[in-house]
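# Dropping the sequence and predicted coords here.
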Amino acid sequence: MDYFRILNLNKEPFSNSPEPGFFFQSMKHLGCLQKMELSVRLRRGLNVVIGDVGTGKTTLCRQLILKFSGSENDGNEIETHLLMDPGFTNPIEFLTAIAISFGIPASQSFESQWQFKENIKKYLLQKGIDEDKTVVLIIDEGQKLPDFCIEILREFLNYETNEFKLLQIVIFAQREFEQTLKNHNNFADRVNLFYYLKPLNFRETLGMVRYRIAKAGNTGKSPSLFTYPGLCALYFATKGYPRKIVTLCHQVILALIIQNRSKAGWFVVRSCVKRVSVIHKKGFGWIMAATITALSVVLISSAFFLVETADIKPAKTIQDMEAYRKKIPASKPVEPGLTQKDALQETAAQIPGETPVQEKIMPDLIGKFTIRDGETAWGILKDFYGDFDNELFKKVVLANPHIKNLNKITTGEVLNLPAISAESNPLPLGKYLVRVAADENIQKIYELYNEYKQLLPSLEFLPYWNRTEGMVFAIFLKDGYENTDSARSIIDKLPQPLALNASILGKSDDETLFFADKKDRRFRTK
């Protein structure tokens, strides 16, 4: 299926082949490439690049080869030779592979290691001194090199003039190769460049995804296939490993086509994680707590689920959201019964021109909660996070080093509530929702919830975050409703203080991050 055409793409953006045209020059990869190039040009000898599986070592290997073959001068002065799988069983196999790579003619006289080494030495002397060429031996999957190969490479590094090494060696390997270097100090001492290739950070992950989509897109029409929460979910799942990013992005794009969507948000990406075997889903729901601080400087874009109908009764939501979006004070209250369309037109009439959206920054804490008389940490956690286990409790303990014992928390102590996302969207999909109250003040909204929760068991306390509103503490009715009339009739039956501030929202989407996991309740998405 040419799915890329459906999404306004000219070609496959997330191929699992190391296509040179899709090489994303992150600071890590570009820095490594430049240092290797400089070392080779200066003929410094041995260079080692270490990285975990999927960090882009093979891609860098190909880029280095292309770098030296990209111009006529380099093509005449530098020759590269690649060994891709050095799992040799004996020295003769290894020496034969190198000789074949160098183009040394086979001969019956090659009967011993010494003869192989002498012919390779003559070849390097001819190329390095007589022809003034740089010979580069690049070894991928270097962790497979047996001990006898290390010793042979060490001997090759002894082939040198007074100014430079005759053979430049670049080894790309996984972490196991570090132990190999420790076991061979006389080889490790010859390492000129040692570069540890780390995974991408969030900004680089975002840049890589956008770069690949732009490269594959129609000129001037590169689609934005991921929301910011979707990119956040992508980073949490892949942890910045390029190979995992490519694999997961491919699955996400297939999901977009199957589900007839134009963008992938948080929950779409997470659903695809389960279908990608190379990405471990264990503990995925709690990754945010460990990584969110590093991402707090990044603007994570999201838009909340405003109702799409034209006959919402209370329009406080419209007033608040438009005030955020337009960056103006929400000074004029909206009369009950005013439609969404009318409210938007009235708001727009007060503004001569659009101003940029003021995006909120993702917090590392839901908030700080001051314990009142009679409250317990367990009760607070139950209300804020829904059903939770010991793992979540451990996260809360780590976020509160100032509290010695959460089981004996006292009145007046401040409880830090870490931002740990729900496992799924806790709102009923395709239903109209009644939001009874919402506020940025954690104490205010929680006190309101406690005041009415015994009288109205249908109330649900639900904290959430999006870039438009920021961190919001809200009270919803548990049930969703088929139409606005049924939702409005429920609002009319609420106590007057609640009915005045209640609002109707609809069609919960994939754009907002929630921090409550109501596993055994009707809010749980099946």
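That came in fine, so what should we check first?

# Only C-alpha atoms from now on, for both contacts and neighbour counts.
Fine.

# contacts for stretch 42-55?
36, 39, 57, 134, 157, 164-175, 177-178, 190-199, 241-244 (Cα atoms under 8 Å, 6 or more residues apart in numbering).

# ok, which stretches of the stretch 251-400 of the chain are strands?
For the stretch 251-400 of the chain, the strands defined by DSSP state E, counting those that start in this stretch cover 365-370.

# Would you map the helices across it?
In the stretch 251-400 of the chain, the helices defined using DSSP state H, counting those that start in this stretch lie at 266-273, 287-295, 316-326, 340-349, 377-385, 390-399.

# These into CSV, with extra columns for mean neighbour count and distance to H184?
Listed next are the helices of the stretch 251-400 of the chain as CSV, based on neighbours: other Cα atoms under 10 Å; distance: least, Cα to Cα, whole Å:
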stretch, mean neighbour count, distance to H184
helix 266-273, 22, 41
helix 287-295, 17, 37
helix 316-326, 20, 62
helix 340-349, 16, 72
helix 377-385, 17, 53
helix 390-399, 15, 42
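
# could those helices go into a markdown table alongside distance to L7?
As requested, the helices of the stretch 251-400 of the chain are arranged in a markdown table below (distance: least, Cα to Cα, whole Å):
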| stretch | distance to L7 |
| --- | --- |
| helix 266-273 | 16 |
| helix 287-295 | 29 |
| helix 316-326 | 28 |
| helix 340-349 | 31 |
| helix 377-385 | 37 |
| helix 390-399 | 39 |
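
# Using the three-state scheme, assign the most centrally placed residue in the chain.
The residue lying closest to the centre of the chain (Cα atoms, centre = their mean) is Y235, at 1.1 Å. Of the three states, Y235 takes helix under DSSP: H, G, I helix; E, B strand; the rest coil.

# which one is it nearest to, not counting chain neighbours?
F202 (6.3 Å; Cα to Cα, 6 or more residues apart in numbering).

# Does the one you found touch T291 like I think?
No. Contact criterion Cα atoms under 8 Å: F202 and T291 do not qualify, at 9.8 Å.

# that older thread, contact partners for the residue nearest to the centre of the chain?
Contacts of Y235 by Cα under 8 Å, 6+ apart are 202, 205, 245.

# take the one below as the second:
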Amino acid sequence: MYTDFFGLSAKPFELLPNPKFIYLSKGHRKALSYLQYGVQERAGFTLLTGEVGSGKTTLIRDIVNKNCADATLAMIFNTRIDPRQLIAMVNEEFGLDAEGKDKPQLLRELNDFLIDEGSTGRQPIIIIDEAQNLSAEALEEVRLLSNLEADNFKLVQIILVGQPELKQLISQPELRQLRQRISLCCHLEPLSREETEEYILHRLATVGRRDCVTFMDGTMDLIFDFSGGIPRLINVICDFLLLSAFVEETFQISLDLVSEAVKELSFEEPESSPADESLTQASKDERLLQIEQKYDKLHVSRSEKESILERLESQGNILKYLINQQQKQFNHSEERLAEISAQIDYLRQEIQDECKSSATHEKLLLGNGKPGFL
């Protein structure tokens, strides 16, 4: 609803991983270069890790959109599965029927499919997001898939995407063979204070203009302190700020507005920040989840109010229309009444004229000595 108020073509801070909004910080640019190289050179295994909400999925979608015209993709997002289910999901993503088949049959059909794709010049790519949730057995099954290769190139390229604990998982002794297969590895760091500001302005410019609102002195510092440079948290607070500015009908983001937003989205804790290194990764993830859930509730509440306002505005417009219609009908009735009154006056005048004419004729007859008729 606030997009029209700020002159924007869309909401700039949606939580969806939309490549349209991709912002290449120093770390993101490096990761993107690694991923592009891996795809173009068919590097086999590529590993991408980063904190929750750091932009991993957005990078992957950008790579898919720009570099995979000749690729056949299998994208796996549900990773709390066993090895057989993993192979079945890969086959289904490649368009193969997996229902009712055991693992050896699934692997045979997958191997045949990959050979056929390679013979036609297409590049099969398996992208596994949230890979930190895979069991060691499932990861070993992924390694075995990489054994499928032709004489001079890999039949399939595998990109593992996950949170930092994925590195810890792969470092286990039983997965040393998988670790040795990874040819490219990159990690996404949170944005710096300067990158956070440029990220915000970049997303505003993508859907309109970067100066549609003015961030007062100190506001960017508060946003960075709250978000810790994590893009998803930056989106959460900035969307909240634009909605709050719209409600207050202002084009300035003040310190008070940001402080209020931080208070709404945060929780009562000792002096700390989401970027505090003393927090464990699990507590960081839990905090991010809680903030997103609270934001969703607040967003729904505000959306309900906006919906009620829209319905009231719509009803008001309908009433205005009905009143205008009634006014038009009333005006038409007045015009018709005036026409009828004019006709009555005309007929009355005609009758009066006829009466005068008859009276004159009678007098003439009487004057000539002829009897008149009453």
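On my side now, so go ahead. This is a predicted model, so every value here is computed, not measured.

# List only those of the contacts of stretch 42-55 of structure 1 flagged as buried.
36, 39, 57, 134, 157, 165-174, 177, 191, 193-197, 199, 241-244 (16 or more other Cα atoms under 10 Å).

# Let's see which of those residues end up in strands.
134, 167-173, 191, 193-197 (DSSP state E).

# Include distance to N501 of structure 1 when you put the residues you listed into TSV, please.
Shown next, in TSV, are these (distance: Cα to Cα, whole Å):
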residue	distance to N501 of structure 1
T134	76
L167	76
Q168	73
I169	71
V170	67
I171	66
F172	62
A173	61
V191	69
L193	65
F194	62
Y195	59
Y196	56
L197	54
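
# Which one of those residues is nearest to R62 of structure 1?
F172 (11.2 Å; Cα to Cα).

# Tell me the residue in structure 2 aligned with the closest one.
When structure 2 is aligned by TM-score structural alignment, the residue opposite F172 of structure 1 is V161.

# Please tell me how far the counterpart of T219 of structure 2 in structure 1 sits from K122 of structure 1.
Following TM-score structural alignment, the counterpart assigned to T219 of structure 2 within structure 1 is G230. Noted for G230 of structure 1: a distance of 57 Å to K122 of structure 1, by Cα to Cα, to the nearest Å.

# T484 of structure 1 now?
From T484 of structure 1 to K122 of structure 1 the distance is 86 Å (Cα to Cα).

# Over to P497 of structure 1?
93 Å.

# Please apply the same query to D130 of structure 1.
From D130 of structure 1 to K122 of structure 1 the distance is 11 Å (Cα to Cα).

# Buried residues in the helix or strand where M220 of structure 2 lies, which are they?
For M220 of structure 2, the element it lies in under DSSP states H and E is helix 219-227. For helix 219-227 of structure 2, the neighbour count (16+ other Cα under 10 Å) marks 219-220, 223-227 as buried.

# Show me where the stretch 51-200 of structure 1 has its strands.
Using DSSP E, counting those that start in this stretch, strands in the stretch 51-200 of structure 1 cover 78-83, 134-139, 167-173, 191-197.

# and the first one, how far from structure 2 on average?
With both structures laid over each other, strand 78-83 of structure 1 and its partner residues in structure 2 are 1.4 Å apart on average (mean Cα distance after the TM-score superposition for structure 1).

# the inter-axis angle of that strand versus strand 167-173?
40 degrees (axes from the mean of the first three to the mean of the last three Cα atoms, to 10 degrees).

# which outside residues touch strand 78-83 of structure 1?
Everything outside strand 78-83 of structure 1 that qualifies as a contact, by Cα under 8 Å, 6+ apart, is 65, 68-69, 98, 101-102, 133-140.

# can you rerun that using 6 Å?
133-139 (Cα atoms under 6 Å, 6 or more residues apart in numbering).

# What span of structure 2 is it aligned with?
Using TM-score structural alignment, strand 78-83 of structure 1 pairs with 71-76 in structure 2.

# do the same with the last one
Residues 182-188 of structure 2 are where strand 191-197 of structure 1 lands when matched by TM-score structural alignment.

# Run through who's touching that stretch.
So stretch 182-188 of structure 2 is in contact with 27, 31, 45-50, going by Cα under 6 Å, 6+ apart.

# 10 Å - rerun?
Residues outside stretch 182-188 of structure 2 that contact it (Cα atoms under 10 Å, 6 or more residues apart in numbering) are 25-35, 37-38, 43-51, 54-56, 143, 158-164, 167.

# Of those residues, which belong to helices?
26-35, 37-38, 56, 143, 167 (DSSP state H).

# For those, work out which two are farthest apart.
K26 and R143 (30.6 Å).

# Look at these two and report which has more neighbours.
R143 (20 against 13; other Cα atoms under 10 Å).
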